[in-house]
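Participant: coordinates only, sequence not included:
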């Protein structure tokens, strides 16, 4: 008996050598595909880091970490500071967290699908050796669980360490306030544990969705080439894709109330995300193959090889296209509806404006100067309404400060309120009389508080925390023709002292001849640099631009979403090249040079990513069309529909550039250790 063979007695004494355990099989598969696992784990680590840091920052915001010194502020600034951090670390961070989880679950699913597709033969051999379908799925879950858990745990640790910079990034993304307070977030162990459980659930869901179908397939079917398609599964995918597309179109264009604008668009985005994922394996290969005609004509051999590969419809093409599709569809559509919602409210609030000129200043003392200037213009001016506004703090009926409201107190001249020529810019009286306004008397807007009625007493708090009791003498409906002036509480010039916060002065001026609007605005500006005067169109344009620029958290969402998409894009490309190294080695041995292989891989990646960009453009176009139709139904001009080309195009070019660079780099690295052709 040779030295290398064991006797029957020795074999009997070591039964584990005869039949490997499930654990040993799982570890052997991990070792066989260790390079791909390293890539996938690094991507999961990065995604978990972002998700955990976002969750930590959100909890820190809920707990108001580091907001010491609030007791030294007045009531207005205390409420404003808490509201500011609530918005920055709750609203924006929640959107960021949902985006991270949405992208992660689909892209982990895509990556795992690609890996398990490449080892169909291995699963087929297991089934031939007696393993049941459930055992194969359980083995796959065990195989992926360990590396994913390690990556998840490391990501939660790194994310907790990044709580401070990520929290500060959220704060900076929201702009600045006039409150000199710093945010000092701290990491919490239980938040890291929740993040770990959440991400593991997302990862294992992706693994189960990717591997469950292999447990139902026959061993012979698993042993076939990966390029052989399952016609039954393809038909089911086609039916599901068509159903989802029709559902998306229905939701996009069905008539709804304006109050349901956001809900409808959010539902549309969810449907589009699912449709993109389900239809991607059907649509990416043909679109990439069609684009490959150009590559085949211009790049000769490498272009032909690239087109042949994309035409096979392999899982790798979909895995590479999906990061671009998901990032552009989810992120750009989210930003679009945020801008659309803001645009809709802005346009509807200013389009009824009757004034030919709007003058404004943050110095309330300029009211007299504006009045004198308008008197000097004489016959050029038709009517002029001058309002002064400030933010105050309100108490409830028990005398406690209301933490979620800042009523705008508006001062108007009593003679203007009674002048019938000012009917377009004067409030409509629903109860009581504006003639009763005076010292300690206010009219309250029904839109602000529909419970108050004439005779009620309200307590307001000024910037010195001094309380002022005022009596309600009228209930009004503010005019829609005076943007920026909400008139939550209206009083006359002697009604209250100017002791609120954020004072602002507005003058809405109509000209006897509309062609004189520019001259009136210029003469007002010439009086002092403290007053801004704009004609109607300039004021509307400036109002819209300012409102969109103030969209909170958009830059942070763009940066975070792009980084996450790039992580998974690089992962998908690297895994694809790693799993294809044996095929490339055979091609090299057949005479294809390494340079041609690298050039072909770059062309193939370009085709895949471009196909994904085109398909995501279709999804975003559906969202754009839905917004445009909603605007028309709501009375907002279609020309106000926000076009997000300035976001979509740079993101697409960045994804494409990174994809090409990653492909070339990874191809060269995989070729380094291969023997050269002689």
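Facilitator: Okay, I see it. Quick caveat: nothing in here was measured; it's all calculated off a predicted structure.

Participant: all contacts plus neighbour counts: C-alpha atoms, from now on.
Facilitator: OK.

Participant: what helix or strand does residue 474 sit in?
Facilitator: Element membership for residue 474 (DSSP states H and E) is strand 467-477.

Participant: now do residue 280
Facilitator: With DSSP H and E as the test, residue 280 turns up in helix 261-298.

Participant: in that helix, what counts as buried?
Facilitator: 261, 264-265, 268-269, 271-292, 295-296 (16 or more other CA atoms under 10 Å).

Participant: centre of the chain to the next helix or strand after it, how far?
Facilitator: Counting by DSSP H and E, the next helix or strand C-terminal to helix 261-298 is helix 300-311. Mean-position distance between helix 300-311 and its chain equals 36 Å (CA atoms, centre = their mean, to the nearest Å).

Participant: now for the nearest residue to residue 374 once chain neighbours are set aside: which residues touch it?
Facilitator: Excluding its sequence neighbours, the residue lying closest to residue 374 (CA to CA, 6 or more residues apart in numbering) is residue 381, at 7.0 Å. Residues near residue 381 by CA atoms under 8 Å, 6 or more residues apart in numbering: 374, 509-512.

Participant: looking at these, which one is closest to residue 105?
Facilitator: residue 509 (55.8 Å; CA to CA).

Participant: how much space separates residue 124 from residue 622?
Facilitator: 42 Å (CA to CA, to the nearest Å).

Participant: likewise residue 253?
Facilitator: 9 Å.

Participant: cool, and residue 181?
Facilitator: 43 Å.

Participant: more neighbours, those two?
Facilitator: Comparing residue 181 with residue 622 by other CA atoms under 10 Å, the one with more neighbours is residue 622, at 20 against 13.

Participant: give me the three-state assignment for that one.
Facilitator: Following DSSP: H, G, I helix; E, B strand; the rest coil, the label given to residue 622 is helix.

Participant: tilt between the one helix or strand residue 602 maps to and helix 300-311?
Facilitator: If you go by DSSP H and E, residue 602 is part of helix 594-634. Interaxial angle of helix 594-634 relative to helix 300-311 (axes from the mean of the first three to the mean of the last three CA atoms, to 10 degrees): 50 degrees.

Participant: here's the one I want to compare it with:
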């Protein structure tokens, strides 16, 4: 019997093309994501950049270290500590000390990522003058790169600067070098400095009051020294998610395709049984065929994945999803993992089908009925019902225990997969009612064509369910992932609208100094001026976890006058220097309780809980007073206009007050639009990667399944021709059937999407977030449904046209005469 397997593959290759294509593409996806994951760990060891020529760099502590029951836990400080003044004085006695400063520079019409530094630090990169001279006056600067030329004026909020020189050196940033005195006025705070002295003496003087960086450790003084580690973490999350979704889709489609392949051959298995084959022999035949297809498809998939992976890596770098150093390495284990996984998927996908094939009775060889019966087997019913109940129970447990978990990306990416599998397993029971539903409508389609389409699709439940499966995956994934992101963004936007009651908002990315704040408060016509600064607080929860919470520092009276902070207990005006406002996600969140926290600079404080906010969408954070946010710089000021005052005049006064600080004045509506949560270009590219791999695969698998299904209908198409149907009528019938099946898959996908988004909406309501309607991504859903329809029509009509052109009707006539 096993010797029949290669011959069966050779003779009935069209019956296996769907499984081969589905499995090969699935292995290719696994190979691509596996190679990307393996390569994302190969971050380069960066050498010092800005301080490559510096002898010693002394840097204030920028990491919080807290001992817990599970060891020391660390978190970056929101406000790194400066080097103590006494230590600086002692260092000056050892040698020359050069203080470093970094601050944003805004130039009208210039690049957006300009960074200012004192000219004295340029020698430590080192930068060398390529033209012009060093800055000697407050209005003179030296720049890197070719975005500005010597003699060119630069208009900034602080006045006009003139370029007096350009430098060549490491291409690490777009730097603007000012005189040391001007840089000190623009950025009074300095957290690191270069010391020209013996490193051992520097360590002796500094002790544990600051960090002493020498050798390769000097890279920690560069901007974003952890960017490579963060990039690796982001790449692992991105490719891990894409690989998980791709693996699910491939297993799902391969199992469905193999099941359909076996179902197509029930008469063939009946003949084998009639010829004396035992059920075990039939099962071994089917398994051997799957093994042969699995080996060939897995090898093909590995080859395709190896060629596609470098292109994917280049695309992720181009889209900003990966740093410039990212590329595909020469790891071998992703190929082994993908190959053996593909082979295992092929064998697992055919297990249930092989048992069904072994149960084929000899009488099936004589069966001519085209109506599928018993397609929803007991095992399929039990598995589908179990998964559906599992999805419902886990949703209920999460809603009752931790509804905020449903708002995390890893959760709303993975939850739809359970529903998709459950609905797909139960699809045979849903296909016939959905197909025949239009016949029960008042506006039901008339004529024999509609009846044939309906009855053909309803009779061939296995074919309909197998073809609808890729459509179900495509629509459900698109709707669930994009819909979840839109739901969360809509809730966050609604929170911002409810919270913001100020008439005008001043924002300054570089921060506002004390003089600018005094000028703002002095603007005539203002009723309340509320400056807030970003900071963070840290708390040890359950004795083992160091949790960082984003916070804002604000004056409680002014905050209450310009914002409507949602509260479940307490009052915002009760906030003082000895208290904090937290949300319900904190381990302790009862008004009056005291909680031990570390402030943004690492200072330990015991604060009383003055008020409690709901969790909402997770952006509520915490509130402290400015006294508990040393080092925080005001970046936002909310202003209410006094009754009867001219809003335009107040806005003009505010603009003048912050002109020298580069601040921007926005109306409430403009502020909400500017800060509205949305999907930026990088996030869209990430979604495109996660969805695109799965959707392209599902589309190709859909085409392969339809080619396989249509090629097996030659006798059915010939019978229609003999009954008097023209060639065009037969092709239109085939196209209509394909569209009907796509419609079934689309409806099932929409059902999964709605169920999934209803769970997220329930979580938002439990978290006291604003209620939002279900924002189904109709444009994306229409696009993928339309694409599935085009693929389905092309993949069914073209094989049907070939079959008709080859004279299937004559073959049928000969068989009938015989």
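Facilitator: Nice, I can see it. Treat the numbers as computed from the prediction; the structure is a model and nothing was measured.

Participant: where's residue 207 of structure 1, which helix or strand?
Facilitator: With DSSP H and E as the criterion, residue 207 of structure 1 is inside helix 189-216.

Participant: just residue 130 of structure 2 next, same as before
Facilitator: Counting by DSSP H and E, residue 130 of structure 2 is found in strand 128-132.

Participant: repeat that for residue 443 of structure 1.
Facilitator: Using DSSP H and E, residue 443 of structure 1 falls in strand 441-445.

Participant: C-terminal to that strand, what's the next element?
Facilitator: Next element after strand 441-445 of structure 1 (DSSP H and E): strand 457-461.

Participant: and that following strand, what does it pack onto?
Facilitator: strand 393-394, strand 467-477 (3 or more CA pairs under 8 Å, 6 or more residues apart in numbering; DSSP states H and E).

Participant: most tightly packed of those?
Facilitator: strand 393-394 (a mean of 26; mean count of other CA atoms under 10 Å).

Participant: residues in contact with the aligned partner of residue 601 of structure 1 in structure 2?
Facilitator: In structure 2, the residue matched to residue 601 of structure 1 (TM-score structural alignment) is residue 734. Residue 734 of structure 2 makes contact with 453, 793, 796-797, 800, according to CA under 8 Å, 6+ apart.

Participant: of these, which stay in contact in structure 1?
Facilitator: Compared against structure 1 with both residues aligned by TM-score structural alignment, their matches' CA atoms under 8 Å, the contacts of residue 734 of structure 2 retain 453, 796-797, 800.

Participant: among those residues, which are located in strands?
Facilitator: Residues of those located in strands (DSSP state E): none.

Participant: which among the residues you listed gets closest to residue 607 of structure 2?
Facilitator: Distances from residue 607 of structure 2 to those, taken by CA to CA, are shortest for residue 796, at 69.6 Å.

Participant: just to revisit the earlier point, and the helix holding residue 602 of structure 1 with helix 261-298, angle?
Facilitator: 150 degrees.

Participant: and the host helix or strand of residue 648 of structure 1 against structure 2, how far off on average?
Facilitator: Following DSSP H and E, the helix or strand that holds residue 648 of structure 1 is helix 645-672. For helix 645-672 of structure 1, the mean distance to aligned residues of structure 2 following superposition is 2.3 Å (mean CA distance after the TM-score superposition for structure 1).

Participant: just give me how far that helix sits from the chain centre.
Facilitator: 22 Å.

Participant: now swap in stretch 479-495 of structure 1 and tell me
Facilitator: The answer for stretch 479-495 of structure 1 is 35 Å, by CA atoms, centre = their mean.

Participant: beyond the strand holding residue 130 of structure 2, next helix or strand please.
Facilitator: Past strand 128-132 of structure 2, the next helix or strand by DSSP H and E is strand 140-144.

Participant: over in structure 1, find the residue span that next one aligns onto.
Facilitator: Against structure 1, strand 140-144 of structure 2 falls on no residues (TM-score structural alignment).

Participant: just want the angle from that strand to strand 128-132.
Facilitator: 120 degrees.

Participant: name the next helix or strand downstream of strand 140-144 of structure 2, please.
Facilitator: Heading C-terminal from strand 140-144 of structure 2 (DSSP H and E), you reach strand 153-156.

Participant: state the span of structure 1 onto which that next one is aligned.
Facilitator: Against structure 1, strand 153-156 of structure 2 falls on no residues (TM-score structural alignment).

Participant: so which elements touch the next helix or strand after that strand?
Facilitator: Later in the chain than strand 153-156 of structure 2, the nearest helix or strand by DSSP H and E is strand 159-168. Counting contacts by 3+ CA pairs under 8 Å, 6+ apart, strand 159-168 of structure 2 packs against strand 128-132, strand 140-144, strand 153-156.

Participant: dump those to JSON lines, plus distance to residue 313 of structure 2.
Facilitator: Supplementary listing: these in JSON lines, determined by distance: least, CA to CA, whole Å:
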{"stretch": "strand 128-132", "distance to residue 313 of structure 2": "35"}
{"stretch": "strand 140-144", "distance to residue 313 of structure 2": "30"}
{"stretch": "strand 153-156", "distance to residue 313 of structure 2": "38"}
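
Participant: looking at the ones you listed, spot the one closest to residue 24 of structure 2.
Facilitator: strand 140-144 (50.3 Å).

Participant: counterpart of residue 92 of structure 1 over in structure 2?
Facilitator: Aligned partner of residue 92 of structure 1 by TM-score structural alignment: residue 238.

Participant: element containing that match?
Facilitator: Counting by DSSP H and E, residue 238 of structure 2 is part of helix 227-264.

Participant: tell me the buried residues in that helix?
Facilitator: Under 16+ other CA under 10 Å, the buried positions of helix 227-264 of structure 2 are 228, 231-232, 235-236, 238-264.

Participant: any idea which helix or strand comes after that helix?
Facilitator: helix 266-274.

Participant: buried set for the helix or strand containing residue 341 of structure 1?
Facilitator: Using DSSP H and E, residue 341 of structure 1 sits within helix 333-350. Judged by neighbour count using 16+ other CA under 10 Å, the buried positions of helix 333-350 of structure 1 are 333-344, 346-348, 350.
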